[in-house]
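> missing the sequence, but the structure's below:
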């Protein structure tokens, strides 16, 4: 009966043959015949030899010369576990400690003592990953995306544009299928993150599309590495996306674009997508009010006095009115706001409602400049009516997940592009899963109940004769 031998992979990636409990390294081959010598031929001066014939994908033992030492039964199993660790290192973005823990805890108890130390295994993971990636650039001039990283994991073109604007550089990543989804999305949500971006760039800017499956589902569709955040840079990004769409007979015409309160992005979106309605994220608007309360030294009052807290939440409740109703409602609300919060009230009036007073005419008319953030921008009434989200909280959750996937801050350029490719594949799979009718993930019960209460208040608005009652009902369901 023929004796077949198992091939195992060494820690350095070489093939070894397990022969009767011994690990043997290849010495030479001639056609189908392979010649092997003992793995310890130098350390133990062992003269053990073997000859195998490779047939039908297997090594069949032809000749065996005894060794001068006993076999180590655990060695092949150790080699197999180490190779599994390296395979995980190549195929996942898991932290070294996660990979080592997962693979070593599954090792048989009689093999575990013979495994390399955790530090050695972690270093082997880092060594494998360094070898898999090109050397990270040290300057923008050195950034040259390798051909492989310019395509998705399924081989489609992924790098839309490598754009230089004066001293700035922008890399835009998306597949044609992603832009098709973006063209079908009536709502775009755009946001930047700074924690995971490579140090050569200023921010990672992402464009997410709200796609209608069983309900609105929000997916990241475009990934942009940017060295700045000026209006001109944002305009060039939007122009590049529009040009790509036209080349592929896709029309990018969002109905609503939601951003944080970043004027450069807002103005660029207004210029390049003039038919879209620009909306600010309600969460970011609320955070601005909270930071102003803090800067005025009223944080402890807000925390200790529920009446004060509820009164200040009336300011953010104004967002649930139609934009043209907000100025009049604010004037009605002002007398009911706490006197100690006068500075907050004045700041809100100047920046969010009426604008700065430029002069007072003799006839009593007050001339004002437009507010920095007009009610048309931060009113969420239209979003509530259309069923669109009023916040970027889905995007904030994505940022937390993204940070967890990368495992550390300020990763390398090529490393983050590789993660873009993996995330693009993940989004494609998730979209297909929802298309076939899989239920969307449910939010927290308390958030669902609060949303139901808000919807009830809005639907019953006409039954509330006093507008202040409406704002108070909304404010009860908000927090800063």
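Good, I have the coordinates. Small disclaimer: the values here were computed from a predicted structure and weren't measured. Residues are numbered from 1 along each chain as shown.
> contacts, neighbours, all on C-alpha from now
Will do.
> wait, a helix at residue 218?
No. With DSSP: H, G, I helix; E, B strand; the rest coil as the criterion, residue 218 is located in strand rather than a helix.
> got a list of what it touches?
Contacts for residue 218 (C-alpha atoms under 8 Å, 6 or more residues apart in numbering) come out as 208, 209, 210, 211, 394.
> how close does it sit to residue 256?
Distance, residue 218 to residue 256, by C-alpha to C-alpha, to the nearest Å: 14 Å.
> with residue 309 as the reference, measure out to residue 149.
Distance from residue 149 to residue 309, by C-alpha to C-alpha: 51 Å.
> do residue 254 as well
37 Å.
> hmm, back to that, taking the contacts of residue 218 one by one, which sit in helices?
residue 394 (DSSP state H).
> just want the most central residue of the protein.
Central residue of the chain (C-alpha atoms, centre = their mean): residue 402, 3.6 Å from the mean position.
> which helix or strand contains it?
If you go by DSSP states H and E, residue 402 is part of helix 393-406.
> show me what counts as buried in the helix or strand that comes right after that helix.
Counting by DSSP H and E, the next helix or strand C-terminal to helix 393-406 is helix 413-435. In terms of neighbour count (16 or more other C-alpha atoms under 10 Å), helix 413-435 has its buried residues at 413-424, 427, 431, 434.
> next: stretch 387-407.
388, 389, 390, 391, 392, 395, 399, 403, 406.
> now do the contacts for the closest residue to the last one other than its chain neighbours.
To tie it back to what came earlier, the one meant is residue 406. Using C-alpha to C-alpha, 6 or more residues apart in numbering and skipping the chain neighbours, the partner closest in space to residue 406 is residue 93 (6.7 Å). By C-alpha under 8 Å, 6+ apart, the contact list for residue 93 reads 405, 406, 419.
> surely the first one touches residue 94?
Translated: residue 405. Yes. Under the criterion of C-alpha atoms under 8 Å, residue 405 makes contact with residue 94 at 7.2 Å.
> re the thing from before, relative to residue 260, how far out is the residue nearest to the centre of the chain?
19 Å.
> hang on, the earlier thing: pick out whichever of the contacts of residue 93 sits closest to residue 190.
residue 419 (19.1 Å; C-alpha to C-alpha).
> this is the other structure I want to compare:
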């Protein structure tokens, strides 16, 4: 019987040691991650957790331990950020009460307008650099934005193949009035720092309220639509009408629809004639196809349409015809958040961290021209070869359209 008692005691000691090891490991990991959650405020807790898992002993961890550790990380973060705010005025009050500076010590908050629900972030270095540019790119993200605001609207500059985010706006809606306010305030800040800012060209999505606001502030500006978004809009319309199946076929309807995606590579003044005459002769009788053709004419082909050819058509191989670089920035920005409405303090941490990237991009654009990727060079070469063949009458307009459309049309 004594042997049995000794055996039971040894099991108890072993289990206690095991429990103790588990608790110690859990506590060490929890403490490490709480510290990192406070030190690396712009990093998502999930990423911190998974990075730490690669370096620690996980053999003793259970699901309960993981929940415990993650809760501690969130509590640590929440301890330095006040509770959720009740309305937009509280956000504006916070912005007015704290000092918001870049890592170089420049003021980062340029406009805080509670009356119009408008906030602008930038700094003198960004504004001075922007004032020297003639081409801008604008885009907004709605996926992750401070509560009580609709979007983060960003203005990028372009120099020596670098796309550089330079001014950031919290807007409460997508109205023409809000966009105009952003452009006016941008111009005002440029006047304070340097001189009148008169961009000659702006690349933007097909959003009429932004186009109208741009023209109100800069009547002479040339607006260029993003051809990636253009083709996506046409493809969504094809799907909505019910022509997606025909689009993928190599029959008369499929070929007609395919030709359409070569039109962004025509001269704007010839789009109407090529659509009505060259392509019109190939149009099969089909009610859905007629509906799609009418949609194109009303919105994109006619000179009086919402988005006439001068906005989106150009016979060029230029790689700067989309706002994809802006979307790439917003994608990186979005990746920092686990909540669709991040707290204003979390938002500021992320935006100030990304301003460091902006400084590096500004420096790079002043010292060198960014090397174009091989894939982009090959695409440009492909387009230029077709343009040369068309100009030398080696291929017809339809052959030109077909070759480009097959290369760049959306894939279903």
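The structure has been received and is ready for your questions. Note that this is a predicted model, so its numbers are computed, not measured.
> superposing both, give me the TM-score.
Remark: TM-score between the superposed chains equals 0.83 [TM-score structural alignment, normalised by the length of structure 2]; 384 aligned residues with a C-alpha RMSD of 3.0 Å.
> and the strands in structure 2?
Along structure 2, counting by DSSP state E, strands occupy 109-113, 118-121, 135-141, 151-159, 162-171, 201-204, 222-225.
> save the ones you listed as TSV, and put in distance to residue 73 of structure 2 too.
As requested, the strands of structure 2 are exported to TSV (distance: least, C-alpha to C-alpha, whole Å):
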stretch	distance to residue 73 of structure 2
strand 109-113	29
strand 118-121	29
strand 135-141	28
strand 151-159	27
strand 162-171	28
strand 201-204	40
strand 222-225	44
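> tell me the contacts of residue 225 of structure 2?
203, 204, 205, 206, 311, 312, 321, 322 are the contacts of residue 225 of structure 2 under C-alpha under 8 Å, 6+ apart.
> could you redo the last one with a cut-off of 6 Å?
Residues counted as contacts of residue 225 of structure 2 (C-alpha atoms under 6 Å, 6 or more residues apart in numbering) are 203, 204, 205, 311, 312.
> looking at structure 1, name the residue matched to it.
Here residue 225 of structure 2 is matched to residue 280 in structure 1, going by TM-score structural alignment.
> and the gap between its match and residue 262 of structure 1?
9 Å.
> same check on residue 180 of structure 1?
Taken as C-alpha to C-alpha, the span from residue 180 of structure 1 to residue 262 of structure 1 is 27 Å.
> between these two, which one's more packed in?
residue 180 (17 against 14; other C-alpha atoms under 10 Å).
> neighbours around the spatially closest residue to that one that is not a sequence neighbour, how many?
Closest residue to residue 180 of structure 1 in three dimensions, ignoring its sequence neighbours and counting by C-alpha to C-alpha, 6+ apart: residue 250, at 6.7 Å. Residue 250 of structure 1: 18 surrounding residues under other C-alpha under 10 Å.
> any figure for the gap between residue 250 of structure 1 and residue 178 of structure 1?
Separation of residue 250 of structure 1 from residue 178 of structure 1 (C-alpha to C-alpha): 11 Å.
> which of the buried residues of stretch 387-407 of structure 1 sits closest to residue 132 of structure 1?
Among the buried residues of stretch 387-407 of structure 1, and counting by C-alpha to C-alpha, the member closest to residue 132 of structure 1 is residue 406, at 16.4 Å.
> now tell me what touches stretch 231-246 of structure 1 from outside.
251, 264, 265, 268.
> need the contact list for the equivalent of residue 206 of structure 1 over in structure 2.
Using TM-score structural alignment, the equivalent of residue 206 of structure 1 in structure 2 is residue 154. Residue 154 of structure 2 makes contacts with 138, 139, 140, 167, 168, as judged by C-alpha under 6 Å, 6+ apart.
> and residue 367 of structure 1, what helix or strand is that in?
Per DSSP H and E: residue 367 of structure 1 is located in strand 366-368.
> tell me the helices and strands packed up against that strand.
Using 3 or more C-alpha pairs under 6 Å, 6 or more residues apart in numbering; DSSP states H and E, the elements in contact with strand 366-368 of structure 1 are strand 357-360.
> run the chain-centre distance for stretch 112-124 of structure 2.
Mean-position distance between stretch 112-124 of structure 2 and its chain equals 21 Å (C-alpha atoms, centre = their mean, to the nearest Å).
> list the buried residues of it.
112, 117, 118, 119, 120, 121, 122, 123, 124.
> residues contacting the fourth one?
Think residue 119 of structure 2. Counted by C-alpha under 6 Å, 6+ apart, residue 119 of structure 2 has contacts 111, 112, 169, 170.
> one more: the first one?
Neighbouring residues of residue 112 of structure 2 by C-alpha under 6 Å, 6+ apart: residue 119.
> which position in structure 1 aligns with it?
Per TM-score structural alignment, residue 112 of structure 2 is aligned with residue 162.
> report the separation between its match and residue 168 of structure 1.
Taking C-alpha to C-alpha, one finds residue 162 of structure 1 at 11 Å from residue 168 of structure 1.
> next: residue 420 of structure 1.
21 Å.
> just to revisit the earlier point, of the contacts of residue 154 of structure 2, just the buried ones, ChimeraX syntax please.
Per 16+ other C-alpha under 10 Å, the buried members of these correspond to this ChimeraX selection:
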select :138,139,140,167,168
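> I'd like the distance from stretch 338-346 of structure 2 to the chain centre, please.
17 Å.
> just the helices from the stretch 101-250 of structure 2, written as ranges.
Under the criterion DSSP state H, counting those that start in this stretch, the stretch 101-250 of structure 2 contains helices at 124-131, 176-193, 208-217, 227-241, 244-247.
> what residues does the shortest one touch?
Read that as helix 244-247 of structure 2. The contact list for helix 244-247 of structure 2 (C-alpha under 6 Å, 6+ apart) reads 238, 254.
> for structure 2, what's the longest helix?
Identified as the longest helix of structure 2 according to DSSP H is helix 2-39.
> so which other helices or strands are in contact with that one?
With 3+ C-alpha pairs under 6 Å, 6+ apart as the test, helix 2-39 of structure 2 has helix 63-80 packed against it.
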